[in-house]
Each structure stands twice: as C-alpha cells, then as structure tokens.
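>>> Here's my sequence, what's the structure:
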Amino acid sequence: MTQPSRSSIFTLAVLGAITGLLSGLFGIGGGVVLVPMLVMFLGFQQRLAAGTSVAAILPAAVVGGIGYGVQGNVDWIAAIALAAGVIVGAQIGSYLLSRVPTGFLRWLFMGFLAVVVVSLWFVVPQRDAEIEKTVLVIVLLVVTGLVTGVLSGLLGVGGGVVVVPVLMFFFGASDLIAKGTSLIMLIPGSISGTIGNSRRRNVDLRAAAVLGIAASVLSPLGSVIATHIPPFWSNVAFSLLLAFVLGQMLFKTLKKNKNS
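So this is what the prediction gives:
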C-alpha cells in the first residue's frame, strides 16, 4: 500500500474531523457519511472505504463514549447487551452477505428509516428518561444488537442509525443516553470488524489512523454540543442526517436496479 501524500493526509484529516463531530453529536459511527466521501474525494474502492471507516471510528467512539459517560449519559448495562448482540450479528451478516439477496431487506430498511425520519419531528424523548431494566428488556436489547449487526453486515450501514432511534422510541431512553450508549456499543463492533477486514485486506490502516486521530479530536466536542441542543432540535438535526442516509441508499438502489 502506497504512502499517503500530504494532500491526501490533509483531506483524510478533514474527513475524520467531520466524522468525529457527527459521531459525538449523534452517537453514530459516521460510516454512512465517511464511506461515500472516501470514495468520492480519495478514490477508495467501496469495500476498502467501508473497512477503513470501521477502523477509523474506533478512537472517536472511545473518546466520544467517554465524554457521554463522564456526563452520566451512558446506560452501561444496555450497551453491554447491545454489544453482545452486535458482535454475533455482524458475523452472521458477513456470512450471509454473499448468500442472501438483500434487495427486499434494503427496501424494508429504507422504509424503517423513512418512518423514523418523520417520527423524529413528532416524538420528543424526555431528557431525564431512562431505560427500564428487566430481564425481558435485556433480552430485547440483545436481539436489537443482533438485528443491528446483521443489518450492518448485509447492508453496510452503521449501527448507530438503527440503535439510537430504537433506544429512544422503543426502550424509552433520552436522546443523550441513546447516543452515548450507541457509541459504547460501537467499540467492540469496530474492533471485531477491523480484525476481520484486516484478514481480508479490506482496510487501509494508515488512512484509518489519520481519520481516527482527527475524529477523536472533535468527537468530545460533538458530545458537549449535544447536551446544549434542546431535544426537539436534536431530533430535527438527526432526522436530516437520516434523510441524507435514506437518499443515498435510495439513489444507489435505483442506480443498481437501472444498470442490472
């Protein structure tokens, strides 16, 4: 793998900073934004961009997660339950990737995103809301992580875009707890995914290091800004990001169907 040029290092640093800010602000991995930017601005192949993104988000998830944790906005039990499901689900998704037609699943997921985008404008969680701890809730959290991991493996979407709205709407978490818990959940997923991608040579570790360092610088800032944004406007901003993700997926799907 060739040594990155100074211009590409600068571009990577800028993209990493943007990813880190989004990660801290919304509790997502940022891959839904970073992957297309790596392809567009630096000419990465899709698989290499996805693998590099998974590795790059690790420092930002750690730093951003700690930022939310220090502020008391992480549900550690929920994060562990989700992580347990995500680790297994990601392996299942990767296994099924070349074996299962994903067309219907992709449309189903886009429908889910569309519902969430609309709901975020009308359903506003309370800042002091917490996840109720029962055996059933823990089991459902593991299942949520499992489904999230499968979707991530099959569709290449980050876990945060699924987990954050699900924690708010179905488990009664506040927006801040949902974001902080999501970031903690991403840590083991990033480690597991990077190990697998390294074996398949689907990751540029030099680029990931630059992206990750830049992302980790701005991730705490994103988590601090999130606490100062009212829940409604936080929902509005998150809905716009999800609308971008939805539009991106819709464009790729229609383009693929047109060329096939």
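>>> Could you use CA atoms for every contact and neighbour count after this?
Will do.
>>> how many neighbours does residue 188 have?
17 (other C-alpha atoms under 10 Å).
>>> Against residue 54, how distant is it?
11 Å (C-alpha to C-alpha, to the nearest Å).
>>> list the contacts for residue 240?
residue 117 (C-alpha atoms under 8 Å, 6 or more residues apart in numbering).
>>> What's the separation between it and residue 120?
In terms of C-alpha to C-alpha, residue 240 sits 10 Å off from residue 120.
>>> What of residue 157?
Counting by C-alpha to C-alpha, the separation of residue 157 from residue 120 is 19 Å.
>>> Number of residues surrounding residue 6?
9.
>>> one more to line up against the first:
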Amino acid sequence: MGHWEIFLFFLVIAFVYSSVGFGGGSSYLAVLAMYSLPYQEIRLTALVCNVIVVIGGVYIYIKNKQVDWKKVIPITMVSVPMAYWGAVLKISQETFFLILGITLMIAALLLWIKTGTQYENAGAEGTTTSLVRNSFLGGGIGFLSGLVGIGGGIFLSPMLNLLKWDTPRKIAATSSVFILVNSLSGISGQLSKLSVDMDYFRIVGLGLAVFIGGQAGSRLSLKWNPLIIKRMTAILVLVAGVNVLIKYW
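Below is the predicted model:
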C-alpha cells in the first residue's frame, strides 16, 4: 500500500475542520483526486469518511432538537434513492473525473461565497418552503452525491442559506443529516459493485485517521476563523478541480 502521507492529510483535515464544526468532505475528495487511485476507491473512501465525520454531529443536532424533520424529510426522501442511483450508474473513469473536476470547481465557488447569517432569528418567511422545490433540490444534489462520492452538504448548505430556508443552525443540522443519509445510500450502491482494484486496507486506514482527527478536534475549542478555513478549502478544492480537468480532459 503506497501514499502513506494521505493518512496524515486526512487526520489533519479532520482535526482542523471538526474543531470549528465542519466535516471537510470536499477536502478529502480533493486530496484523493490528486492521486492516481481507482475512481471507485475515491468515491467509496470519500463517502465512508463523510459518514464517520458527520454521524457524531447529527447525534448532537438531534439531541439538541435542531433537526426539523418536517422540513428535512421532503429533501431527503428523494435524495436517498437518487444517491443510490448515482452510485450504481455505470460511467467510465474519464467521465467520472470530468464530472468530478467540474463539481470541485463549482464547490470551490460555493465555499468562497460568504452566505450571511443576518437571519439568525428567521421568522415565518424562513420556514415556509415548497415541497416540490425541496424534493427537486434534494434529488438533484443526491444524484450528484452518489455519482461523485460527496455527501452533498457542500452544495445544499449554501443554497439553503441563499434561499433563507431557515436559521443557520437549522440549515447546518439539515445539511449534516443530508450528508449522512446520502453517504450511506451511496455506500450501499457502491457495495453492490465492488472493484477488485480497490485497496480496502487504505480505505479502513483513512476512515480511522478521520475518526481520530475528528474526535480530537471536536473536543478542542480552537480560535480559528471558520470563514478563513472555508476559503482555504476553496483554494484547495479549486486547484484539485483544475488539476483533474487538465489531466483527464
């Protein structure tokens, strides 16, 4: 098994992001995209790490009653089967990396944009949502999640913020649930057609690195600016996206 340094990258990313309440899923995908690994392994690894990172956060959100199930269910009920469909859809390696490169570049843009929190105490206008709109939004992002190997929160959270869908805390809770259920759905789709080229020891090892880093970071109260971390991530994700497109265009 080569590329031992990826373990260190994942551990540091999980540590830094969990310390300020982020998951870092896009950074895991960006790092993996820079290595010549089988694309099936990249997708499965990213989804497994997503689950490990967000499951603790989802538990805390539910415990603190931050999850509005009446609003979460319409988004996730369509996204889950779409994520599974995206995961089992047969695409070539070239097509995967082309979609991945474009996805990372769009994700970088969304990460760079600062979505305001001036509606922290959003009223009725922030809670009246369209069932059709939520289902369509969740389904589209869910399909992309399964296809590429992301949780989808990197797209969902900024869009919900721009739509003033709810308070930032409720949006963060919704995004965490969304990432968890779609990652699990994508993993189930991946498990239906495992590749012999994948290094399962590396996947388990990276999952362990993320768990250690995430647990350590979540237990510390560090004075890092979340916006700075998001924009540093945006640069990393953009570089990875451009690199993928140049390599596989």
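>>> Where does the nearest residue to residue 97 of structure 1 once chain neighbours are set aside sit, in terms of helix or strand?
Closest residue in space to residue 97 of structure 1, ignoring its immediate chain neighbours: residue 154 at 5.1 Å, by C-alpha to C-alpha, 6 or more residues apart in numbering. Assessed by DSSP states H and E, residue 154 of structure 1 sits inside helix 135-155.
>>> what range in structure 2 does whatever helix or strand comes next after that helix sit on?
Remark: after helix 135-155 of structure 1, the chain's next helix or strand is helix 160-170, criterion DSSP H and E. Helix 160-170 of structure 1 corresponds to residues 153-163 in structure 2, going by TM-score structural alignment.
>>> May I see the buried residues of that stretch?
Within stretch 153-163 of structure 2, the residues scored as buried using 16 or more other C-alpha atoms under 10 Å are 153, 154, 155, 156, 157, 158, 159, 160, 161.
>>> Specify which member of these is nearest to residue 243 of structure 2.
residue 154 (19.8 Å; C-alpha to C-alpha).
>>> Against residue 141 of structure 2, how distant is the residue nearest to the closest one when sequence neighbours are not counted?
Of all residues not flanking residue 154 of structure 2 in the chain, residue 107 sits nearest, at 6.5 Å (C-alpha to C-alpha, 6+ apart). Noted for residue 107 of structure 2: a distance of 12 Å to residue 141 of structure 2, by C-alpha to C-alpha.
>>> Could you do residue 33 of structure 2 as well?
Applying C-alpha to C-alpha, the value for residue 33 of structure 2 to residue 141 of structure 2 is 20 Å.
>>> These two: who's more crowded?
residue 141 (26 against 23).
>>> how close does the more buried one get to residue 239 of structure 2?
Distance of residue 141 of structure 2 to residue 239 of structure 2, computed by C-alpha to C-alpha: 22 Å.
>>> Quick check: closest non-adjacent residue to residue 123 of structure 1.
Using C-alpha to C-alpha, 6+ apart and skipping residues adjacent in sequence, the residue nearest residue 123 of structure 1 is residue 169, 7.9 Å away.
>>> let me redo that: residue 104 of structure 2
Counting by C-alpha to C-alpha, 6+ apart, residue 104 of structure 2 lies nearest to residue 241, which is 4.9 Å off, once chain neighbours are set aside.
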